[in-house]
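Asker: here are the coordinates; sequence isn't available:
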């Protein structure tokens, strides 16, 4: 019996029970019971679970209730971990299953399907609704009132567990890729859990493992990096989150090797790691999607920056410098191509078009970085003297773009700040040369008198995450790769994820990102 048939036959109470048990296994990491079992018949003498769904299907749905040979290991600790890990993998299989309704099937009239809203309904691919995914998305915190947790008659049973325990378990296990996918599923699909995360005061529990993995991006797959960045992007959409990360001070960051970081804010660390990820991507992956996500997170954080560290401030200005040098090389290359006449004009035109496209992309990147710096100086200058110092120290990097039509309005604000503080330095009677401490002292003193006169107010950038029209093309293969890599005894040759028409002349398409 296929999983879809199982979904259709299972009652909502079974679905909620399965999802809850799998989550509890992940959270509690229990030892495997010596003889786990589940009743074939119900207590009232009616048909039991196995009879209702069929024994083969029930073996899969009731996986969290059974003890399997491949869960067993030599030690109790290993056994506990194996049961929790495999429960998570089974949960991912269930929530990321999608059955496409073929053209020969009639589209259900009961609303139990999903379709692409950008396509004509007649031609749109439709999918049976996944009850396991719905159960996860509707899961409630058991700390709330029981009346809210249990649900009402029309909605049926609701998955309920401690969000606090789930939050802590995720923080402990986030170095595992499947746990990252579960966290994404929760913060994207479950509004209650997302709100719970956003009000936590110990956001470092989740963010530190995420930032450490991004710090080690060279050891991660592109899919892992995407998932981590999307989680940060979803969280950064909330202004409370952006304010909180800048107020949470970390005593140290032991895994950061380039320099010692003592008493730095979580927000400053995020800025440093995101910029480091951009630089890694620029040199290795060269992925526009990854660049955009990193810059989107930084843009969401910009207006809420608070006491950004010296190192983070320097990295931000250096990012503009790095992108500007890449922009200058592309502009020079485009000009050279325009002046040259080659025998194969078509090939020359293709090269010129590619260069123009890349130049346009870097123009957009530079503008976003300028928007980030501008937002900090416009909305949070008195709280960020180190950003002012970094801009003053590297003010020459902005000069080539002062009259650029895409950048001049933003640079007018930056030069308003530069003129204000440069004039204060010129007015200062100083014995000897300027030092870093003396410049910072002057900046701190004049930050108190800063009123923002002459600054133009721009609409704050706010980036949001939206899944593409067919997210199943990414998530279903991704989830199954995770499952198969952990030794589950499925036959890969028997797995048919999508009904596709095979064309001999067609080349395989690249994997779609989120």
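Answerer: Right, received. Where do you want to start? Computed from a prediction, not measured in an experiment: that's the story for all the values here.
Asker: From here on, just use CA atoms for contacts and neighbour counts.
Answerer: Fine.
Asker: Look up which helix or strand residue 388 falls in, please.
Answerer: Here residue 388 sits within helix 385-393, counting by DSSP states H and E.
Asker: Which elements pack onto that helix?
Answerer: helix 310-339, helix 408-427, helix 436-447 (3 or more C-alpha pairs under 8 Å, 6 or more residues apart in numbering; DSSP states H and E).
Asker: So which of those helices is nearest residue 349?
Answerer: helix 310-339 (8.7 Å; C-alpha to C-alpha).
Asker: Only the buried residues of the following helix or strand past the closest one, if you could.
Answerer: The helix or strand immediately downstream of helix 310-339 is helix 345-379, counting by DSSP H and E. Across helix 345-379, burial judged by 16 or more other C-alpha atoms under 10 Å covers 348, 352, 355-356, 358-359, 362-363, 365-379.
Asker: could you give the angle of helix 345-379 to helix 385-393?
Answerer: Per axes from the mean of the first three to the mean of the last three C-alpha atoms, to 10 degrees, the angle that helix 345-379 makes with helix 385-393 is 130 degrees.
Asker: where's the residue nearest to residue 292 when sequence neighbours are not counted relative to residue 13, distance?
Answerer: With C-alpha to C-alpha, 6 or more residues apart in numbering as the criterion, residue 292 has its nearest non-adjacent residue at 7.7 Å, and that residue is residue 365. The gap separating residue 365 from residue 13 is 50 Å, by C-alpha to C-alpha, to the nearest Å.
Asker: which stretch among the helices and strands packed on helix 385-393 comes nearest residue 235?
Answerer: helix 310-339 (20.1 Å).
Asker: Output the contacting helices and strands for the closest one.
Answerer: So helix 310-339, by 3+ C-alpha pairs under 8 Å, 6+ apart, packs with helix 266-280, helix 345-379, helix 385-393.
Asker: Can you mark which positions in the host helix or strand of residue 136 are buried?
Answerer: Here residue 136 sits within helix 131-137, counting by DSSP H and E. Neighbour counts over helix 131-137 (16+ other C-alpha under 10 Å) mark 131, 132, 133, 135, 136, 137 as buried.
Asker: second one coming, line it up with the first:
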């Protein structure tokens, strides 16, 4: 790395990296940092390229791990980054490409090292490396400063406060990526973490006041789906007079391309670019889901989940109750539109589920919409193309439909829309197959299901004569007829408890050989009392598979099973 364009293959012998990871302590004011941060090479965007980057920097990382506790060079780099972020907003307004370019490069190195160190070290070792010591000539002792919390707070400020422009797009993505990397310790534990440095820094102390602003910004990043700047937007020309650049940067550094690691640059091949139309929106959504699914701290609930549960529409002028922390407002119409348009991805469907399940304001708003078909049809498409989706995505789509159908108004409004859709037949049949499987394989465990079938028997009238459902309706009809007869024999004015008692008695008497056998359906049971056992591995599997510019060695992952590269 340095003022000349670099290739990944050149990194092991790079003199600037050797000095950074070596035995010499570098002050945060050393001109060396301008040289180290003036690098530009085609971005590794694919998993294969990111793997090459990791392999090419093994010797540098090992040297840094060995020497940094004494040199404090990583801490010095963080101090350089922190000092630069104070001028980012002004630099963006002044279109200072070089300053932002170098600041981005500093954050890229920090993110990369943070990700690797979290994977390879204990929390105690990690904190040791993220401690900065102000060296005094001739002094053997000094005051140390823990920079990790300061870094996290700075990242939250960068994400929420820096205006999103062409020249700030990449550093905004990198800031979100670094937050994801900071939280990635969960990947390397089989059990759900309930206490970690993530909990320590994000749920209390200096970072807590940024909670609502961060959640709001991440949601708006998802809503806006801002595309990265076009190739060539960051090309800047060489300074003809050789002067005037910040920190005495040599004029030769300004030649070449504005190349970013996470998104590719002008010189990148089209095939290497990510398929995502908005890397910032994707990365922001993943971070939001990770934050929302953090377990509660020992002495405080998850503030990010609290923010997601309580935000309101910008058109809602009613005051927030004083008991609701981290409250904010957002444009519900824009959010609804984005959710309708993005349901092809697991993470967007999971966000929809999270909002419907946890935020009553959103749920009420959506159910009152007169264009619910715009949301329901994409969900039905997930179920219709079930063979193309993973089981978790299908599961979330089904749960969303169940949540929506709890509302009678929704059922009435959507019926006319859905009756002419071919896709609805597949969905109805799937639901009937689930009911049929419960009746034929575990009827004695499902008295409440039988009760519901009897109570809502009129709903099934329309399916009996439909050619797509006649076979699957045989068992359901048999069960309804059998138990209806037993209830008639028991007399009128039966209590709920008495009806359930009759059903439980009737289960024993029902001739099982009269039930038609169908291929057994298999479903994954999810423990409702501890939803984090399902959602946290699911969210991190989405991060592992979908995050931009972040790669973890599959052999290191403990939270879930992954295939090797």
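Answerer: Now that the structure is in, tell me what you want to look at. Computed from a predicted model, the values in this text were never measured in an experiment.
Asker: Quantify their similarity with the TM-score.
Answerer: Put the two chains on top of each other and the TM-score (TM-score structural alignment, normalised by the length of structure 1) is 0.49; 302 aligned residues with a C-alpha RMSD of 4.6 Å.
Asker: returning to what we had before: now the angle from the helix holding residue 388 of structure 1 to helix 310-339?
Answerer: Helix 385-393 of structure 1 runs at 40 degrees relative to helix 310-339, counting by the same axes, to 10 degrees.
Asker: What residues sit buried inside helix 385-393 of structure 1?
Answerer: Using 16+ other C-alpha under 10 Å as the test for burial, helix 385-393 of structure 1 gives 385, 386, 387, 388, 389, 390, 391, 392.
Asker: Residue 371 of structure 1 contacts residue 299, correct?
Answerer: Yes: applying C-alpha atoms under 8 Å, one finds residue 371 of structure 1 in contact with residue 299, separated by 7.3 Å.
Asker: among the helices and strands packed on helix 310-339 of structure 1, which is nearest residue 414 of structure 1?
Answerer: Of all those, helix 345-379 comes closest under C-alpha to C-alpha, at 6.5 Å.
Asker: And the closest one, what does it pack against?
Answerer: helix 288-301, helix 310-339, helix 408-427.
Asker: does residue 104 of structure 2 belong to a helix or a strand, and which?
Answerer: Using DSSP H and E, residue 104 of structure 2 falls in helix 97-120.
Asker: Check which residues of that helix are buried.
Answerer: In helix 97-120 of structure 2, counting by 16+ other C-alpha under 10 Å, buried: 97-119.
Asker: Stretch 408-425 of structure 1 too?
Answerer: For stretch 408-425 of structure 1, the neighbour count (16+ other C-alpha under 10 Å) marks 410, 411, 412, 413, 414, 415, 416, 417, 418, 421 as buried.
Asker: Can you list the helices and strands that the helix holding residue 104 of structure 2 packs against?
Answerer: Based on contacts counted as 3+ C-alpha pairs under 8 Å, 6+ apart, the elements that helix 97-120 of structure 2 packs against are helix 73-85, helix 88-93, helix 169-183.
Asker: and residue 455 of structure 2, which of those helices is closest to it?
Answerer: Once those are compared by C-alpha to C-alpha, helix 169-183 is nearest, at 47.7 Å.
Asker: what element comes up after that closest one heading to the C-terminus?
Answerer: Sequence-wise, the next helix or strand downstream of helix 169-183 of structure 2 (DSSP H and E) is helix 197-202.
Asker: Which elements pack onto that next one?
Answerer: Applying 3+ C-alpha pairs under 8 Å, 6+ apart, one finds that helix 197-202 of structure 2 contacts no other helix or strand.
Asker: Name the next helix or strand following that helix along the chain.
Answerer: helix 211-224.
Asker: Tell me which residues are up against that following helix.
Answerer: Helix 211-224 of structure 2 is touched from outside by 156, 159-160, 280-282, 284-285, 287-288, 303-304, 307-308, 326-330, 334-335, 338-339, with contacts defined as C-alpha atoms under 8 Å, 6 or more residues apart in numbering.
Asker: Turn the buried residues of stretch 408-425 of structure 1 into a markdown table, columns for distance to residue 336 of structure 1.
Answerer: Formatted as a markdown table, these follow (distance: C-alpha to C-alpha, whole Å):
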| residue | distance to residue 336 of structure 1 |
| --- | --- |
| 410 | 29 |
| 411 | 28 |
| 412 | 31 |
| 413 | 33 |
| 414 | 32 |
| 415 | 32 |
| 416 | 35 |
| 417 | 36 |
| 418 | 35 |
| 421 | 40 |
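Asker: between those, which is nearest residue 93 of structure 1?
Answerer: Looking across the buried residues of stretch 408-425 of structure 1 and measuring by C-alpha to C-alpha, the closest to residue 93 of structure 1 is residue 410, at 47.8 Å.
Asker: Residues contacting the helix or strand hosting residue 172 of structure 1, please?
Answerer: Residue 172 of structure 1 is part of helix 163-173 when elements are defined by DSSP H and E. For helix 163-173 of structure 1, contacts defined as C-alpha under 8 Å, 6+ apart pick out 26-27, 140-142, 179, 183, 193, 196-197, 205-206, 209.
Asker: after it, next one along is what?
Answerer: Using DSSP H and E, the helix or strand that follows helix 163-173 of structure 1 in sequence is helix 177-189.
Asker: gap between residue 408 of structure 1 and residue 185 of structure 1?
Answerer: 41 Å.
Asker: Quick check, residue 114 of structure 2 in contact with residue 183.
Answerer: No: contact status for residue 114 of structure 2 versus residue 183: not in contact, 10.0 Å apart, counting by C-alpha under 8 Å.
Asker: No more questions from me, cheers.
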